[in-house]
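Peer 1: Quick one, fold the following:
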Amino acid sequence: MNKTELIENVADQAGITKVAAGAALEAALASIRDTLKRGDSVTLVGFGSFSVTKRAARMGRNPKTGEALKIKASMAPKFTAGKPLKDALN
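Peer 2: Model prediction:
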């Protein structure tokens, strides 16, 4: 399912227009992104949690040339599925 299909599905299930569903989805994603940028986590009970993890600086290799290169430290988003979501899939 891509973003357009998700918006259509939300609009159908909620009985709202695709424009309203698209705006709601964009607002929810922006809120999650802004919260993660601040370093906080977002927990949706029954669905899962979004958080930020630190990746340490490390040495890597260019696969084409084999040359060693330094990969700088970074922050990465992480999603952990909640128990109800896991149970729904199994």
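
Peer 1: switch to C-alpha atoms for all contacts and neighbour counts from now on
Peer 2: Will do.

Peer 1: roughly how far out does the top helix by length along the chain sit from the chain middle?
Peer 2: Counting residues, the longest helix found in the chain (DSSP state H) is helix 18-37. Distance of helix 18-37 from the chain centroid (CA atoms, centre = their mean, to the nearest Å) equals 11 Å.

Peer 1: what ranges do the helices span in the chain?
Peer 2: Taking DSSP H as the test, the helices found in the chain are 3-14, 18-37, 83-89.

Peer 1: To compare with the earlier structure, here is another sequence to fold:
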Amino acid sequence: MNKSEFVAAIAAKAGTTKAEAEKLVAAYHEVVTETLVKGEKIQLIGFGNYEVSERAAREGRNPATGAAITIAACKLPKFTAGKALKDKVNGKK
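Peer 2: Modelled structure (predicted):
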């Protein structure tokens, strides 16, 4: 499912226009992004959690030359599915 299909599905479920659904999806993305940039966690009970995880600097290898390189530390957005979502995906009640 791409973004336009996602917006169309939201519009159909909510009984709104695609333009209104597009605004809602954009607002959702903005809120999630802004919250994660602040380093805060979002918990959506029954759906999942969004959080920022930190990856330490580490040594890696350049696959072309085999030379050792240092990979810088970074922060990564992470989504963890909640139990209810996992159960639905796996066909459990």
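
Peer 1: quick one: TM-score?
Peer 2: TM-score of the superposed chains, computed with TM-score structural alignment, normalised by the length of structure 1, equals 0.96; 90 aligned residues with a CA RMSD of 0.7 Å.

Peer 1: sorry, back to before: for residue 45 of structure 1, find the nearest of the helices of structure 1.
Peer 2: Of all the helices of structure 1, it is helix 83-89 that lies closest to residue 45 of structure 1, at 8.8 Å by CA to CA.

Peer 1: Contacts for the closest one next, please.
Peer 2: Residues outside helix 83-89 of structure 1 that contact it (CA atoms under 8 Å, 6 or more residues apart in numbering): 46-48.

Peer 1: now stretch 65-72 of structure 1
Peer 2: Stretch 65-72 of structure 1 is contacted from outside by 56-62, using CA under 8 Å, 6+ apart.

Peer 1: out of the residues you listed, who's nearest residue 79 of structure 1?
Peer 2: When the contacts of stretch 65-72 of structure 1 are compared for distance to residue 79 of structure 1 (CA to CA), residue 56 wins out at 18.8 Å.

Peer 1: Assess the claim that the closest one and residue 74 are in contact.
Peer 2: Yes: counting by CA atoms under 8 Å, residue 56 of structure 1 does reach residue 74; the two are 6.8 Å apart.

Peer 1: how near is the residue most central in space within structure 2 to residue 66 of structure 2?
Peer 2: Geometric centre of structure 2, nearest residue: residue 79, 5.2 Å, by CA atoms, centre = their mean. Going from residue 79 of structure 2 to residue 66 of structure 2 by CA to CA, to the nearest Å gives 33 Å.
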